[in-house]
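>>> Below are the sequence and a predicted model for it; my questions follow.
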Amino acid sequence: MKIVIAPDSFKESVSAPDAAAAIARGVKAAFPGAHTVCIPMADGGEGTVEAVLAATGGKAQQLEVNDALGYKVDAVWGLLDDGTAVIEMAAAAGLELISPAKRDPMRASSHGVGELMLAAVNAGAKRLILGLGGSATNDAGAGMLTALGVRLLDADGRSLPPGGGALGKLASIDTRGLDPRLADLAIDIASDVDNPLCGPQGASHVFGPQKGATPEQVLALDQMLANFADVCARHLGVDHRHEPGAGAAGGLGFAAKAFLNARFRPGVEIVAELGGLADAVEGAALVFTGEGRMDAQTLRGKTPAGVAKIAQRAGVPVVALAGSLGEGYEALHAGGISAAFSLAPGPITLQQALANAEKLLSERARDVMQLWMAAQKRML
């Protein structure tokens, strides 16, 4: 009996590969003869590189780059055998790299992301997958562009300082220095965010506060991003600010689309494709998936929903395991998830749950598998 195991990471406790291994142990505790196929998953956020490398056997690369505030940080990215590079924005310009007291979306820059992209090009990559989750920035990808050779100039022809707070002074753009090799690089943006760049649903208003922006800064940043979009529209002859996903990662989605012809795709779809999930579920008896929290929002591009969609096409039932089940999680049943279970065996603290996540995953997987086997026996 083949059992496919395709979870996301459980944030702050278990990586996707470790979660898959823990579930597999539980499955085999109930049914030692089970053939388990582990395909670690991600949706474009943190853990995407690790999940893809675990699923494909690609090689991890490391590069010292600038974080969002200009401090040096060692960022890991992936290179697959077919020449595909996999990069997480969070590895270079992630929110979790900056302590809450130091977060400053007015100064935060995506420059390090551009540094990783250049490393991928230097390594001979012809395709790039860029995950946009966990950003600390609100600079519309301006920092990334400068790292790639673009000059952003004020009215006096001087280069702008880093950060979204400087974009209000942008007067012109010089793209003559943009690395020409990027024209041959096919870029897929892995993101489940469909927000535009500006306005009430834009990058600054929706995501700025969680990056440390005050209400006054949110308004200012939105206006500065609008000025950036105005200048870009004059330079390019087309306005991309309203396109779905332009507001992803503090607006980096806008720059990637406008200047690099990037294509937006759901992150879980890309990771599933690289890991061969669709082929793996063919002929499977059951699929396990899961992540730290599941609720009604899970259906909006999160890993369990993406896994369920693929399994549903193959007619395979799906069981989801979650650290917690939030309001409206019942909606997951309509999305192809047959059943969802919380990991906690009873009242425990968050700290206990995080510390024992692998053990809890194994136990719940064992319990589910025992129930599954009992049901199968009754039907024979």
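Looks like it came in fine. Numbers count the residues shown, from 1 in each chain.
>>> For the rest of this, base every contact and every neighbour count on C-alpha atoms.
Fine.
>>> Strands of the chain, residue ranges please.
With DSSP state E as the definition, the chain shows strands at residue ranges 2-5, 35-38, 59-66, 72-79, 84-88, 127-131, 151-153, 172-174, 186-190, 263-265, 286-294, 318-325, 339-342.
>>> so which of those is the most packed in?
strand 84-88 (a mean of 27; mean count of other Cα atoms under 10 Å).
>>> Can you tell me what sits against that strand?
The contact list for strand 84-88 (Cα atoms under 8 Å, 6 or more residues apart in numbering) reads 44-46, 48-49, 52, 76-80, 116-117, 120, 125-133.
>>> what's the answer for stretch 242-257, then?
By Cα under 8 Å, 6+ apart, stretch 242-257 touches 110, 132-142, 144-145, 189, 191, 193-198, 202-204, 207-208, 240-241, 262-264.
>>> got another, please set it beside the one above:
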Amino acid sequence: MVSVLVAPDKFKGSLSADEVARALEHGLLDAAPHARVRRLAPADGGEGSVAAACAGRFRSEKVSVTGPAGQPVTAEVAVHGRTVLIEAAAVCGLGVLPGGRTAPLTATSRGLGQAVRYALAGGADTIILALGGVATTDGGAGLLQSLGAVLARDDGTPIGPGGAGLADLHTVDLVDARAALAGVDLVLATDVDNPLLGPTGTAAVYGPQKGASPGDVRELDGALAGFVGRLAAAGNDEAVRDADAPGAGAAGGLGYAGLLLGGKVRSGADYFLTLLGADDLLAGSDFVVTGEGSLDEQSLSGKLPVALARRARRLGVAVHAVAGRCTLPAARTAAHFRSVQALTDLTDQDCARDSALSARLLAQCGRTLADRWIGRERTETGR
């Protein structure tokens, strides 16, 4: 019996990772009912990270926090023993903005600090921040304030919310925030390697996705640069170095705040694959099906499908990819995937906005994989 592991990322805006996996499984089993298909719905540090963790050993708990626009939000965190995973997107993400109205200058990460305090109160000694999908570009200022940092205007009052608030920053003191996390292993799970500032920084690259105009981007980048300068002037010798570190620009600069607090950046994809026991599942598979909404240059930097393919290659397991779209030539994908299918090659309709169509096309891709490869894998493996 051929054993297939189906382990895709989400198709953003269309289907969750689990929905993608189920659609592919449906197609595979429709064409090859004798196959053994196992599903894994990992994450890369963005939306769906808590769900991915809870598909493994973690359990979910609810926490009430302040949302990105200052409104109350009830978010789920994932808990296993003294380890707590907090998904930034669930706390201060674009998806929890009231009415979907963006607030690029004023959205705050304060709720993330409140979620961290919840974890600390429960005795956590390892806190994983899954960084991605946020509405904020405040350099983690709200997070730091919630943990006790002093970020004040020249009159001593706290600065306002969001990146715009940083423009008024005069005094900064991180002592209490750092003390709150003393002895805690802080993991910053992300596959974003942008620095904090400049043309490849968080405001320039991700600000427009959060509603920032070109003028807003300049304002936010300037406010973040001022933040770094104030930190350096206050004796935080690592402030400039951390701003340039890969991942500092993750989640509107939450990566930067995490680094200031002693956190360590880890590949989100690899972290979750390890967390969910992917290597054991790979070792028992004849081939793997993975994918994501857009297979592109960013994918090659180590996003989930490529991270999974690298692990599979070490074990001699072939990997096939299915994507919503693929902008890479075959010469670029061949090093990682034995075959690549893209939904955009199967329809002229906008499947990225049609979840039902995406599911049908994914099932079609599953049937194609079964027809083309399951018989071949049985022959090659002698099964």
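Sure thing, it's come through. From a predicted model like this one, the values you see are computed outputs, not experimental measurements.
>>> Now the TM-score, please.
Comparing the two superposed chains by TM-score structural alignment, normalised by the length of structure 1, the resulting TM-score equals 0.92, with 376 aligned residues with a Cα RMSD of 2.2 Å.
>>> hmm, back to that, just the buried ones among the contacts of stretch 242-257 of structure 1, please.
Of the members of the contacts of stretch 242-257 of structure 1, the ones counted as buried by neighbours, 16 or more other Cα atoms under 10 Å, are 110, 132-142, 144-145, 189, 191, 193-198, 202-204, 207-208, 240-241, 262, 264.
>>> Quick check: the gap between residue 341 of structure 1 and residue 320 of structure 1.
6 Å (Cα to Cα, to the nearest Å).
>>> again, but for residue 364 of structure 1
In this structure, residue 364 of structure 1 and residue 320 of structure 1 are separated by 10 Å, where distance is defined by Cα to Cα.
>>> repeat for residue 215 of structure 1
38 Å.
>>> do the same with residue 358 of structure 1
When distances are taken as Cα to Cα, residue 358 of structure 1 and residue 320 of structure 1 turn out to be 15 Å apart.
>>> residue ranges of the helices in the stretch 51-200 of structure 2, please?
Secondary structure of the stretch 51-200 of structure 2 by DSSP state H, counting those that start in this stretch: the helices cover 88-92, 110-121, 141-146, 162-166, 175-180.
>>> Contacts only, for the equivalent of residue 18 of structure 2 over in structure 1.
Correspondence of residue 18 of structure 2 to structure 1, assessed by TM-score structural alignment: residue 17. For residue 17 of structure 1, the contacting residues are 9, 38-40, 50-51, 54, by Cα under 8 Å, 6+ apart.
>>> For those residues, give me CSV that also has distance to residue 274 of structure 1.
As requested, these are arranged in CSV below (distance: Cα to Cα, whole Å):
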residue, distance to residue 274 of structure 1
9, 17
38, 13
39, 10
40, 11
50, 13
51, 10
54, 11
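>>> To what extent is the residue nearest to residue 369 of structure 2 when sequence neighbours are not counted buried, counted in neighbours?
Closest residue to residue 369 of structure 2 in three dimensions, ignoring its sequence neighbours and counting by Cα to Cα, 6 or more residues apart in numbering: residue 28, at 6.9 Å. By other Cα atoms under 10 Å, the residues close to residue 28 of structure 2 number 28.
>>> Test my guess that residue 28 of structure 2 contacts residue 366.
Yes. Under the criterion of Cα atoms under 8 Å, residue 28 of structure 2 makes contact with residue 366 at 4.5 Å.
>>> which residues of structure 1 does stretch 101-111 of structure 2 align to?
With TM-score structural alignment applied, stretch 101-111 of structure 2 matches the range 102-112 in structure 1.
>>> Would you indicate which residues of that stretch are buried?
Within stretch 102-112 of structure 1, the residues that qualify as buried by neighbour count (16+ other Cα under 10 Å) are 103-112.
>>> Now tell me what touches that stretch from outside.
Contacts made with stretch 102-112 of structure 1 from outside it, assessed by Cα under 8 Å, 6+ apart, are listed as 65-70, 92-93, 95, 136-139, 141-147, 162-166, 208, 211-213, 217, 221, 252.
>>> For it, measure first residue to last.
18 Å.
>>> Now find how far off-centre it is within its chain.
A distance of 19 Å separates the centroid of the chain from that of stretch 102-112 of structure 1, by Cα atoms, centre = their mean, to the nearest Å.
>>> go on, stretch 30-49 of structure 2?
18 Å.
>>> now do stretch 105-119 of structure 1
Taking Cα atoms, centre = their mean, the mean C-alpha location of stretch 105-119 of structure 1 is offset from the chain mean by 16 Å.
>>> Kindly report the same for stretch 26-42 of structure 2.
Mean-position distance between stretch 26-42 of structure 2 and its chain equals 26 Å (Cα atoms, centre = their mean).
>>> likewise stretch 164-184 of structure 1?
25 Å.
>>> got the contact list for it?
105-109, 121, 126, 137-140, 142, 145, 148-155, 157, 160, 220-221, 223-225, 227-228, 231-232, 235, 260.
>>> Can you get me the start-to-end distance on it?
28 Å.
>>> list the buried ones in that stretch?
Applying a neighbour-count criterion of 16+ other Cα under 10 Å, one finds 164-173, 175, 178, 182 buried in stretch 164-184 of structure 1.
>>> what's the closest of the residues you listed to residue 291 of structure 1?
Within the set of these, residue 164 lies nearest residue 291 of structure 1; the separation is 32.5 Å, counting by Cα to Cα.
>>> What residues does the closest residue to that closest one other than its chain neighbours make contact with?
In space, residue 164 of structure 1 comes closest to residue 139 once its chain neighbours are excluded; the distance is 3.8 Å by Cα to Cα, 6+ apart. Residues counted as contacts of residue 139 of structure 1 (Cα under 8 Å, 6+ apart) are 105-106, 108-110, 163-165, 167, 225, 250-252.
>>> Against residue 218 of structure 1, how distant is residue 139 of structure 1?
For residue 139 of structure 1 relative to residue 218 of structure 1 (Cα to Cα), the value is 12 Å.
>>> Tell me how many other residues surround residue 94 of structure 2.
The criterion is other Cα under 10 Å. On that basis, residue 94 of structure 2 has 22 neighbouring residues.
>>> how near is it to residue 169 of structure 2?
Between residue 94 of structure 2 and residue 169 of structure 2 the distance, using Cα to Cα, works out to 25 Å.
>>> And residue 262 of structure 2, by the same measure?
22 Å.
>>> Next: residue 380 of structure 2.
For residue 380 of structure 2, the distance to residue 169 of structure 2 equals 64 Å [Cα to Cα].
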